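J.: The following comprises the amino acid sequence and a computationally predicted model.
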Amino acid sequence: MNALARHRVYVTSDLATSGVVGLERDQTHYLINVLRLESGDRVIVFNGRDGEFEAEITAVQKKSVDLTLLDCLRPQEEVPDLMLAFAPVKRARIDYIAEKATELGVGIIQPMMTEFTVMSRVNSDRLMANAVEAAEQTGRITLPDIREPVSFSRLLEDWPASRHIVFCDEKQAGSHPHAMADQVADLSGPAAIFIGPEGGFSPLERDKLNAMENAIPVSLGANILRADTAMVAALSVWQAVAGAWRNAHGST
C-alpha cells in the first residue's frame, strides 16, 4: 500500500527502527474508536525531526496505544526557508491560513501586527494544531515554525539582506496576472511573503517596504483579494516559479 494511502500520525517522541511509541489519549480515540483500527494494523508516523516510519499497532488499552516502529520510509527533509508574514484575521480564516500555508510548503509562519490589523490575539497552539493536521493529511514530514506575533516595525528591524520580501500590495491591483510570476522568477534563496490586513498596508508601512532593496511589491491581478485568498495565490505563484515546485519532476 502507498504510504500516503495509510493513516498518518504526528508524534513528539523520538523515532528509530524497532522503537516503541505511545500515543496520547486523543490520538488513541481517533485511531481506535473513529477509524476502527486494531492490533496488527499499520500506520505512518513522523515527528518533524527523524523522518517518516511505518508502524504497527502492537498494544491497545482503553486510553492508550503502543506503536512499534518498523522501516524508515523517508529520511528527514529540510524545512523550506520560506516565511509567511501575515496580519491576523478572524478565527476560522486564520485556521485556514495555517492549514494552507503548511500544505503549500511554508517553513515559518509569522503573525504580524500592522497598523490596520483588527485581531489583537493569536492562539499559537491552535495554529500549530492546524499545521499538524495539514501535515498529517498531505504527506509533509516537516512542520512549520509557528512564531509568536510581532509588530510590523519590530519584524523589519535587522531584517537580513539575504531574505527577499515579496509583499502583496493592493495599490498594484490591475497589473497583468502574470506580473508577480515575472517579478520573482529570477529570485533564489530565503524569502518571505507579506500579506497585509483587510485594509491593506498603511502608507507608512508601504513606504518602509518600498525603501528596502530586497522588497518587491507585487500584484495578484485586478481584484483586491481577501487576506486568506491572497496568501494561497501568492504562495502558489512563488512555489511554481521560484520555490519548491520549480524543479519538481513527475508531479501532477
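T.: Arrived safely. This is a predicted model, so every value here is computed, not measured. Residues are numbered from 1 along each chain as shown.

J.: can we go C-alpha only for contacts and neighbour counts from here?
T.: Fine.

J.: Report the separation between residue 17 and residue 56.
T.: 12 Å (CA to CA, to the nearest Å).

J.: what sits in contact with each of the two?
T.: Both residue 17 and residue 56 are contacted by 69-70, under the criterion CA atoms under 8 Å, 6 or more residues apart in numbering.

J.: Just give the nearest non-adjacent residue to residue 138, would you?
T.: residue 103 (6.6 Å; CA to CA, 6 or more residues apart in numbering).

J.: The structure to be compared is supplied as follows:
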Amino acid sequence: MHNKLLNVRLYVPDSISKHSIIRLDTLASHYISKVMRATKCNHVKIFNGKDGEWIGEICELSNNIKIRIDKLTRKQVKSKNLTLCFGIVKGTILPNIIRQATEMGVTLLQPIYTQHIATSNINLDKCRKWAIEASEQCERLDIPQILHPISFTDLKKLDTANINFIICDETGNGKKPAEILTNKNNIYIIVGPEGGFSSEELNFAYTFCNGLSLGTRILRVDTAVVSALAYVNEYYYV
C-alpha cells in the first residue's frame, strides 16, 4: 500500500500548515528512505513544537525528501512548567538524563557547575539532538529548552518567591514528596553529579530549597532524575 502510515514521527523546525511542503534534511531523508524503506505516497507524522502534530504524504523521494502536509491530528498543548537542574556528568549518563527528562515532561534543562562534577564540558547541540529524538519517540508535542550551564549558587538569583526549588538530598535529610510538592507554577528539581553535593552546597541549598528524599539507597544520577520526576508527576502534575 503506497498510502500507508509509516511508524515514523519527525520533528522539523519549519512552520507547519495544511498543504504546506516540508523539505527534510539529509539525515531524516536517509532514515526514511533507507531504514524505513519508505516509498512515494507513504505518510508520516510531523511536528515542530508549535503547530501541533500533522500527517503528511511523501511527495518526492530524494536526498531531501519532500512531504506535503495533509491534516492536523493533535492540537498544540502547552506543557506545564518543569525544570531539571543537574550537575554536569560525562559518558552515557548524560544522554540518559536528557532522554529520560524529556520523556518525563521536563520543559527546561539547566546544567549546573558543582564542586564534585567530573567534567565541566557539555555539548549542547548533542543534548538538543537527544531531546528531539526522545520527543519523537514518546509522542511529545514540544522539545524541552536546554540552557547554557550556570553555577549552582546562581540558582538563588532566580525568582525564588515564585519557584519551588527541590533538591534531591542523598544524606537522608530530605522530606517526603507530599510534604514539599506545592501548587506553585514553577518546580525546579535539582540533582547533583556523580559525586553528589558537597556539605557546603547542601547547607547553601537549604537557604532557598526544599529537600527531597529519594529513599535510603544511593542512586545513579540518571536513576535519581527518573525517581524525582516520577514523584513530581504523581503528586503535582496530575
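T.: Alright, I've got the coordinates. Worth saying up front: this structure is predicted, and the values here are computed from it rather than measured.

J.: re the thing from before, more crowded one of residue 17 and residue 56 of structure 1?
T.: More neighbours surround residue 56 than the other of residue 17 of structure 1 and residue 56, with 20 against 13 (other CA atoms under 10 Å).

J.: Translate the more buried one into the numbering of structure 2.
T.: Residue correspondence to structure 2 (TM-score structural alignment): residue 56 of structure 1 is matched to residue 57.

J.: Average separation of the helix or strand hosting that match from the aligned part of structure 1, please.
T.: Per DSSP states H and E, residue 57 of structure 2 falls inside strand 53-60. Superposed on structure 1, strand 53-60 of structure 2 shows a mean distance to its aligned partners of 0.6 Å (mean CA distance after the TM-score superposition for structure 1).

J.: Other residues contacting that strand?
T.: 3, 16, 39-47, 65-76, 141.

J.: Go again with 7 Å.
T.: 40-47, 66-75, 141 (CA atoms under 7 Å, 6 or more residues apart in numbering).

J.: Same check on stretch 172-192 of structure 2?
T.: Against stretch 172-192 of structure 2 from outside (CA under 7 Å, 6+ apart): 81-87, 162-168, 210-213, 216, 225, 231, 235-236.

J.: can you do 6 Å?
T.: 81-87, 163-168, 211-213 (CA atoms under 6 Å, 6 or more residues apart in numbering).

J.: Check stretch 105-119 of structure 1 too.
T.: Contacts for stretch 105-119 of structure 1 (CA under 6 Å, 6+ apart): 79-89, 144-147, 149-152, 197.

J.: re the thing from before, inside helices: which ones of the contacts of stretch 172-192 of structure 2?
T.: Counting by DSSP state H, the contacts of stretch 172-192 of structure 2 place none of their members in helices.

J.: Would you map the strands across structure 2?
T.: 5-11, 21-23, 43-47, 53-60, 66-74, 82-87, 108-113, 145-146, 150-151, 163-168, 186-191, 210-212 (DSSP state E).

J.: And the buried ones among the contacts of stretch 172-192 of structure 2, selectable in PyMOL?
T.: Typed into PyMOL, the line below selects the buried ones among these, using 16 or more other CA atoms under 10 Å:
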select buried, resi 82+83+84+85+86+87+163+164+165+166+167+168+211+212+213
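
J.: biggest separation within the contacts of stretch 172-192 of structure 2, which pair?
T.: Put simply, by CA to CA the two of the contacts of stretch 172-192 of structure 2 set farthest apart are 81 and 213, 21.8 Å from each other.

J.: follow-up on the earlier one: what's the spacing between the residue nearest to residue 138 of structure 1 and residue 219 of structure 1?
T.: 23 Å.

J.: now residue 113 of structure 1
T.: In terms of CA to CA, residue 113 of structure 1 sits 22 Å off from residue 219 of structure 1.

J.: do residue 34 of structure 1 as well
T.: 44 Å.
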